[in-house]
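Enquirer: predicted coordinates and the sequence they were generated for:
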Amino acid sequence: MTLLVSSTQGSADAPAADRGVGPLLRAWRERRRVSQLELALRADSSARHISFVETGRSRPGEELLLRLAEHLDVPVRERNTLLVAAGYAPRYRETPLDDPAMDALRSGMERLIQGYEPYPALVVDATYNVLAANRGITMLMDGLPESLLAPPLNAMRLTLHPEGLAPRILNLPEWRGHLLAQMERQIALHRSAPLRALYDEVCAYPVAETAPGAEPAEPVPYFALPMLIEHEGRTLSFISSISTFNTPMDVTVAELAIETLLPADPATVKYLHSLMG
């Protein structure tokens, strides 16, 4: 059974569109460490024109602005901000996930994560709010306090909160470091105030030392950093994989991610199949 809720994605903390397109474009170019000449060559323009746009002496055409945004890897939400700042209408819709127009997408994601059972899988938005989850995820959340399970569920909060999964994660320092580094990369890309606030919150959670003897007696040669988690006296191991949509034309779709937890050893595979067989 899946849990599906409306997406409540927050806007980025970039300056308002009334700041003007030039400063916004320059900020993205500097963030990506691309020179005006390099950007001009990529976008079939000139360094002089890029300079004029950034200083407000020239208004970029809509298609050029979109090409510049593409070559700077500007997130879809922020491309709309650039367009509005330049006096154009937003190009990309932001359709609520519970809108009838999203029926095919919702049902497709639900079938995907249900088909992944008995292994855990979930769908999250740009700030890690859980939009859908399969029975493998709900199994891992057994016994968590109601305060953490109240909507909107947040995957980072559930994982790293001292009353959440954190005490059960046997390699918490390593897994926590991986998750925080992942969030740092996303903050650098998206400039999201809600994501930054979430990062500051979970980063401040106290971290208990790993209990002696919690690690497996014999090291296992994992092919990627696993999450080692205790469940009913057993150590389960998972490798995380995250998928996003190619070339999204909607802000909501651009900010969706499907995370699947692949069992990293035969014992975990056997145990999960025994639970849901």
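Expert: Okay, I see it.

Enquirer: when you work out contacts or count neighbours from here on, use the C-alpha atoms and nothing else.
Expert: Fine.

Enquirer: starting at the chain centroid, how far to the top helix by length along the chain?
Expert: In the chain, taking DSSP state H as the definition, the longest helix is helix 172-190. Put simply, helix 172-190 sits 10 Å off its chain's centre (C-alpha atoms, centre = their mean, to the nearest Å).

Enquirer: and the helices in the stretch 151-277 of the chain?
Expert: Along the stretch 151-277 of the chain, counting by DSSP state H, counting those that start in this stretch, helices occupy 155-160, 172-190, 193-203, 251-254, 266-276.

Enquirer: tabulate those (TSV), appending distance to residue 45 and mean neighbour count.
Expert: Output for these, formatted as TSV (distance: least, C-alpha to C-alpha, whole Å; neighbours: other C-alpha atoms under 10 Å):
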stretch	distance to residue 45	mean neighbour count
helix 155-160	42	21
helix 172-190	24	16
helix 193-203	32	17
helix 251-254	27	21
helix 266-276	54	13
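
Enquirer: so which bits of stretch 109-116 are buried?
Expert: 109, 110, 113, 114, 116 (16 or more other C-alpha atoms under 10 Å).

Enquirer: and stretch 40-47, by the same measure?
Expert: Neighbour counts over stretch 40-47 (16+ other C-alpha under 10 Å) mark 40, 43, 45, 46, 47 as buried.

Enquirer: how far away is the second one from residue 77?
Expert: Looking back up the chat, that one is residue 43. Here residue 43 is placed at a distance of 20 Å from residue 77 (C-alpha to C-alpha, to the nearest Å).

Enquirer: for the protein, longest strand please?
Expert: Looking across the chain with DSSP state E, the single longest strand is strand 234-243.

Enquirer: residues in contact with that one: which ones?
Expert: 216, 224-230, 257-265, 267-268 (C-alpha atoms under 8 Å, 6 or more residues apart in numbering).

Enquirer: just stretch 179-188 next, same as before
Expert: Contact with stretch 179-188 is made by 156, 195, 196, 199, 203, as judged by C-alpha under 8 Å, 6+ apart.

Enquirer: which ones are touching residue 64?
Expert: By C-alpha under 8 Å, 6+ apart, the contact list for residue 64 reads residue 43.

Enquirer: next up, a second structure to put side by side with the first:
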Amino acid sequence: MDTVASPAGAQYFSDFAAALRYWRGKRGISQLRLSADSGISQRHLSFLETGRAQPGKDLILKLGLVLDIPLRQRNAMLLAAGFAPAYRERSLSDPDLDAVKQALDFMLQQQSPYPALVVDRLWNLVMLNDPAARMLRFFLGMPEHAPIPRDGSINVLRTTLDPNGLRPALANWQLVCGDLLHWVQREAMGDGPGSEAAQLLDELTALPGIAEAAALPNLDRLALPFLPLTLCKDGVELNLFTAITTLGTPHDVTVHELRLETFFPADESSRRWFQHQAS
């Protein structure tokens, strides 16, 4: 069933002028540069940012594209200017998104025997492959065939950083937590204070030791071209790195916010462990 997105961030802009100033500042682009990139005169941009001129819907959509504003926040800008949202937000189970779900299923299966999972913008789990399920069950101490909810009720970041979750098995959690928090920090900056993203960020940083660890420099970046994850339990040590994939040029808020995280072994012993689990 279709729904029209009603972004939480809309309430944090008193008007379109405030929204435009915010996003231009966040992107670090001058009015002159934005004028050249958008084809809108610098004088008109100045009037838009001071509220002396009101934008049309097409102009807002053009600026959203030029400033690379997330679809959810483009809807917020439209609402702030008095227009209806332009981009729909639907459940991944919606029949119209069947092709997207099939593509994600295909990518998840192609990643075997290594783990892969699909999360939304707040890193709530919506899909995963069998290797990812086996890895989570092993390191979380779950029964071998215990079901893993795929309805967004599991937050991957919370599960990873929680002392009662994966953190005891994540040998280098102090080094990686800053990188993990970066994803939700970016969403919180876009949504504003009091939003769901900001609340999740507050919840994560309130976990024991997280605020202190997030302030540490990740010196591993000096030696490796990727973020290493080291999971250890019962004599098993897995050294992994991950890649994040998004779907190109979506026109739906839900699709725009989906991320596919794929895990790869960083050494031969980790590769053998996953291959053995799949056999």
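Expert: Thanks, I have it. Everything numeric in this text was worked out from a predicted model, so none of it was measured.

Enquirer: coming back round to it: have a look at how far, on average, the longest strand of structure 1 is from structure 2.
Expert: Compared with structure 2 after fitting, strand 234-243 of structure 1 deviates on average by 0.6 Å (mean C-alpha distance after the TM-score superposition for structure 1).

Enquirer: list the buried residues of that strand.
Expert: Buried, per 16+ other C-alpha under 10 Å, within strand 234-243 of structure 1: 235, 236, 237, 238, 239, 240.

Enquirer: just these now: which is nearest residue 274 of structure 1?
Expert: residue 236 (13.3 Å; C-alpha to C-alpha).

Enquirer: aligned partner of the closest one in structure 2?
Expert: When structure 2 is aligned by TM-score structural alignment, the residue opposite residue 236 of structure 1 is residue 238.

Enquirer: check residue 122 of structure 1 too.
Expert: Looks like residue 122 of structure 1 aligns to residue 117 there (TM-score structural alignment).

Enquirer: where's its match, which helix or strand?
Expert: Taking DSSP states H and E as the definition, residue 117 of structure 2 sits inside strand 116-119.

Enquirer: could you do residue 93 of structure 2 as well?
Expert: Residue 93 of structure 2 belongs to no helix or strand, assigned by DSSP H and E.

Enquirer: excluding its backbone neighbours, what's nearest it?
Expert: residue 101 (8.0 Å; C-alpha to C-alpha, 6 or more residues apart in numbering).

Enquirer: wait, the one you found sits on residue 95?
Expert: No - using C-alpha atoms under 8 Å, residue 101 of structure 2 is not in contact with residue 95, being 9.5 Å away.

Enquirer: which one of those two is surrounded by more residues?
Expert: More crowded of residue 101 of structure 2 and residue 95, by other C-alpha atoms under 10 Å: residue 101, with 17 against 13.

Enquirer: so the more buried one is in which element?
Expert: Per DSSP H and E: helix 98-110 holds residue 101 of structure 2.

Enquirer: what packs against that helix?
Expert: Judged by 3 or more C-alpha pairs under 8 Å, 6 or more residues apart in numbering; DSSP states H and E, helix 98-110 of structure 2 is in contact with strand 116-119.

Enquirer: aligned counterpart of residue 29 of structure 2 in structure 1, please.
Expert: Checking TM-score structural alignment: residue 29 of structure 2 goes with residue 34.

Enquirer: what's the counterpart of residue 48 of structure 1 in structure 2?
Expert: Checking TM-score structural alignment: residue 48 of structure 1 goes with residue 43.

Enquirer: doesn't its match lie inside a helix?
Expert: Yes - going by DSSP: H, G, I helix; E, B strand; the rest coil, the assignment for residue 43 of structure 2 places it inside a helix.

Enquirer: tell me the contacts of it?
Expert: Counting by C-alpha under 8 Å, 6+ apart, residue 43 of structure 2 has no contacts.

Enquirer: where along the stretch 1-150 of structure 1 do the strands fall?
Expert: For the stretch 1-150 of structure 1, applying DSSP state E, counting those that start in this stretch gives strands covering 121-124, 130-133.

Enquirer: among the ones you listed, which is the most enclosed?
Expert: Mean neighbour count (mean count of other C-alpha atoms under 10 Å) peaks for strand 121-124 among the strands of the stretch 1-150 of structure 1, with a mean of 26.

Enquirer: could you find the closest non-adjacent residue to the one residue sitting closest to the centre of structure 2?
Expert: For structure 2, residue 121 is the residue whose C-alpha lies nearest the centre (C-alpha atoms, centre = their mean; 3.6 Å). With sequence-adjacent residues excluded and distances taken as C-alpha to C-alpha, 6+ apart, residue 121 of structure 2 is closest to residue 257, at 5.0 Å.

Enquirer: what residue of structure 1 matches up with the one you found?
Expert: Match for residue 257 of structure 2 (TM-score structural alignment): residue 255.

Enquirer: how many neighbours does its match have?
Expert: Neighbours around residue 255 of structure 1, by other C-alpha under 10 Å: 20.

Enquirer: residue contacts, it?
Expert: By C-alpha under 8 Å, 6+ apart, the neighbours of residue 255 of structure 1 are 125, 126, 244.

Enquirer: any chance of TSV for those residues, columns distance to residue 12 of structure 1?
Expert: As requested, those are arranged in TSV below (distance: C-alpha to C-alpha, whole Å):
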residue	distance to residue 12 of structure 1
125	13
126	10
244	19
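
Enquirer: pick the one among those residues closest to residue 86 of structure 1.
Expert: Of all the contacts of residue 255 of structure 1, residue 86 of structure 1 sits closest to residue 126, with 25.3 Å by C-alpha to C-alpha.

Enquirer: is it true that the closest one touches residue 253?
Expert: No - here residue 126 of structure 1 lies out of contact with residue 253, judged by C-alpha under 8 Å, at a distance of 9.9 Å.

Enquirer: now do the alignment partner in structure 2 of residue 201 of structure 1 against residue 184 of structure 2, distance only.
Expert: The equivalent of residue 201 of structure 1 in structure 2 is residue 203 (alignment by TM-score structural alignment). Distance of residue 203 of structure 2 to residue 184 of structure 2, given as C-alpha to C-alpha: 11 Å.

Enquirer: what residue in structure 2 is paired with residue 73 of structure 1?
Expert: Checking TM-score structural alignment: residue 73 of structure 1 goes with residue 68.

Enquirer: tell me the contacts of that match?
Expert: By C-alpha under 8 Å, 6+ apart, residue 68 of structure 2 has no neighbours at all.

Enquirer: recalculate using a threshold of 10 Å.
Expert: 23, 27, 62, 74 (C-alpha atoms under 10 Å, 6 or more residues apart in numbering).

Enquirer: most neighbours out of the residues you listed, which is it?
Expert: residue 74 (26 neighbours).
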